[in-house]
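Peer 1: This is the structure alone, sequence omitted:
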């Protein structure tokens, strides 16, 4: 087992993790890593990412609002990982936001727009979280992401289809849900079993143990409940069922959004 990082949480090798859970070689190890945000990684952590893990590409799936909030809370700017290409993908993009706004009642929509126009961006997002995201829960978030984040999913998986990108570190804020959904799609494509993918996802519960309280506070600030800090049992099965119902399975889904399925499988299959 590798030595834990000093200030980088929820870090793991996706290939090593899934191979262990499925008890067979599903995915190449030392290729795709996942973590929570690396903003507070120490100099020692960064050196390990560069020298021990050889990270060549960092995929950051956070929203513009998350970057703005982090910048306000920090005394110094976040420094990109030296020697690695950092790609920012606003995973919760405009299509997703519009879809959520359509679920607001007219008065809540007016309040949201007024807050947004007056530049109370985080307060507006909190309203959206309370009224729309929280009632739908994590399964609803996954469903909406599959429907409304397709260009972002394609962009992410296009990077993962390119052998020159690796090794890759992929993260969002917690490294659990957006990062987790991308990992689920990759692992299901590689024919990992649903129980094994679920266990890989659930590793985030332990991986976030040291920062869970602060993560819950951040969720409450954007209108979400503490349940969003969890790794609900059966979530991967629900995602697989959505993929089968809507697109005939993960391969049909990925092909429909423009992912090079053959290339992605060829790069990562064990």
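Peer 2: Alright, I've got the coordinates. Just so you know, these numbers come straight off a predicted model, no measurement behind them.
Peer 1: contacts, neighbours, all on C-alpha from now
Peer 2: Will do.
Peer 1: Residue 270 contacts residue 31, doesn't it?
Peer 2: No: using CA atoms under 8 Å, residue 270 is not in contact with residue 31, being 10.7 Å away.
Peer 1: So between these two, which is more surrounded?
Peer 2: Applying other CA atoms under 10 Å to residue 270 and residue 31 shows that residue 31 carries more neighbours, namely 23 against 14.
Peer 1: Please report how far the more buried one lies from residue 22.
Peer 2: Remark: distance between residue 31 and residue 22 (CA to CA, to the nearest Å) = 18 Å.
Peer 1: what do you get for residue 40?
Peer 2: As judged by CA to CA, residue 40 and residue 22 stand 33 Å apart.
Peer 1: Show me which positions of stretch 86-101 end up buried.
Peer 2: The neighbour-count check on stretch 86-101 (16 or more other CA atoms under 10 Å) flags 86, 89-93, 96, 100-101 as buried.
Peer 1: same thing with stretch 24-31?
Peer 2: Buried, per 16+ other CA under 10 Å, within stretch 24-31: 25-31.
Peer 1: want to compare, so here's the second one:
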């Protein structure tokens, strides 16, 4: 593991892909490039298996106050079952799918399914009729993973990570706004953003925040592609999950052109990040507040 100067924390043992975004970006940038405040915005993969030492580091050494969890209900259910099987405990009966997912005591959790209902509908609309019928049948019987695998094979795989990134911009405006409502609240910081891998949904979120701060696309891309090597230690285990929902190894990678392509799409369709944010309800005042929180 690299030193804190690169924004990566050597102190964590059971949480992958953890880093201080500000420190990492500052290390990438040179000269007159915008500088970010360190110890403000962090990113990681799921912290579900955090050790006692990891939890102490996150809560007391780094001082994280808020964790933004971008995962879906299905991912929370799978994570809760994994925890239940590993620790041989009963998952609490609750209508909240995240109720059985381990949490770090004392921190505020914002559970925002970034790829929510609008995104899900956009995928379902692309299915052929027979596949839609199979999806409904599986979901009705409680076979969530099997149902999602239909979407994975027939829609998500052909669209690829970049296509799905564009879909996130197009169909996840309400959820992106919820995330940025949190990020515009100075009392929430330091903030940790994560999904399952801390790679794509987390990557889109961090990318939008960094673009608001006029960070170069090269530095943003460097932060994004770092996730591929950071996640390598559990790649074999991740591939089991990825394959279970009908996807291939490309979904474990970080395409080098992901961030430039998303930026280009953002500009061509929406006029840029500020216009996109305003269009989904993140006010100019909130955007400036985020800049003031993150920029040195």
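Peer 2: That came through fine. None of these values were measured; they are calculated from a predicted model.
Peer 1: For the two chains, what TM-score is obtained?
Peer 2: Overlay of the two chains. TM-score (TM-score structural alignment, normalised by the length of structure 1): 0.97; 270 aligned residues with a CA RMSD of 1.1 Å.
Peer 1: re the thing from before, with secondary structure and distance to residue 220 of structure 1 as new columns, can the buried residues of stretch 24-31 of structure 1 be given to me in JSON lines?
Peer 2: Shown next, in JSON lines, are the buried residues of stretch 24-31 of structure 1 (DSSP: H, G, I helix; E, B strand; the rest coil; distance: CA to CA, whole Å):
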{"residue": "25", "secondary structure": "coil", "distance to residue 220 of structure 1": "40"}
{"residue": "26", "secondary structure": "coil", "distance to residue 220 of structure 1": "37"}
{"residue": "27", "secondary structure": "strand", "distance to residue 220 of structure 1": "36"}
{"residue": "28", "secondary structure": "coil", "distance to residue 220 of structure 1": "37"}
{"residue": "29", "secondary structure": "coil", "distance to residue 220 of structure 1": "36"}
{"residue": "30", "secondary structure": "coil", "distance to residue 220 of structure 1": "35"}
{"residue": "31", "secondary structure": "coil", "distance to residue 220 of structure 1": "34"}
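Peer 1: In JSON lines: the residues you listed, plus distance to residue 147 of structure 1.
Peer 2: Converted to JSON lines, these look like this (distance: CA to CA, whole Å):
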{"residue": "25", "distance to residue 147 of structure 1": "31"}
{"residue": "26", "distance to residue 147 of structure 1": "27"}
{"residue": "27", "distance to residue 147 of structure 1": "26"}
{"residue": "28", "distance to residue 147 of structure 1": "29"}
{"residue": "29", "distance to residue 147 of structure 1": "30"}
{"residue": "30", "distance to residue 147 of structure 1": "31"}
{"residue": "31", "distance to residue 147 of structure 1": "28"}
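Peer 1: thinking residue 223 of structure 1 is in contact with residue 124, fair?
Peer 2: No: in terms of CA under 8 Å, residue 223 of structure 1 does not count as a neighbour of residue 124; the distance is 9.6 Å.
Peer 1: Helix, strand or coil: sort out residue 4 of structure 1 for me.
Peer 2: coil (DSSP: H, G, I helix; E, B strand; the rest coil).
Peer 1: give me the element the residue in structure 1 sticking out farthest from the centre is part of.
Peer 2: For structure 1, the C-alpha farthest from the mean C-alpha position belongs to residue 107; by CA atoms, centre = their mean, that distance is 31.4 Å. Here residue 107 of structure 1, judged by DSSP states H and E, is contained in helix 106-117.
Peer 1: Check the offset of that helix from the chain's centre.
Peer 2: Helix 106-117 of structure 1 sits 28 Å away from the centroid of its parent chain (CA atoms, centre = their mean, to the nearest Å).
Peer 1: Over which residues of structure 2 does that helix lie when aligned?
Peer 2: Per the alignment by TM-score structural alignment, helix 106-117 of structure 1 matches residues 129-140 in structure 2.
Peer 1: now do stretch 165-174 of structure 1
Peer 2: Going by TM-score structural alignment: stretch 165-174 of structure 1 matches residues 188-197.
Peer 1: Straight-line length of the matching stretch, end to end?
Peer 2: 23 Å.
Peer 1: Spatially, what comes nearest to the most centrally placed residue in structure 2 if we skip its sequence neighbours?
Peer 2: With distances taken as CA atoms, centre = their mean, residue 202 lies nearest the centre of structure 2, 2.3 Å away. In this structure, residue 202 of structure 2 finds its nearest non-sequential neighbour in residue 194, 5.5 Å apart by CA to CA, 6 or more residues apart in numbering.
Peer 1: Look up how far residue 130 of structure 2 lies from the one you found.
Peer 2: 35 Å.
Peer 1: Among the buried residues of stretch 24-31 of structure 1, which one sits closest to residue 218 of structure 1?
Peer 2: Residue 218 of structure 1 lies nearest to residue 31 out of these, by CA to CA, at 30.5 Å.
Peer 1: wait, isn't that closest one in contact with residue 165?
Peer 2: No: with contacts counted by CA under 8 Å, residue 31 of structure 1 stays clear of residue 165, the gap being 9.2 Å.
Peer 1: got any residues that touch both of those two?
Peer 2: In the contact map built from CA atoms under 8 Å, 6 or more residues apart in numbering, no residue is linked to both residue 31 of structure 1 and residue 165.
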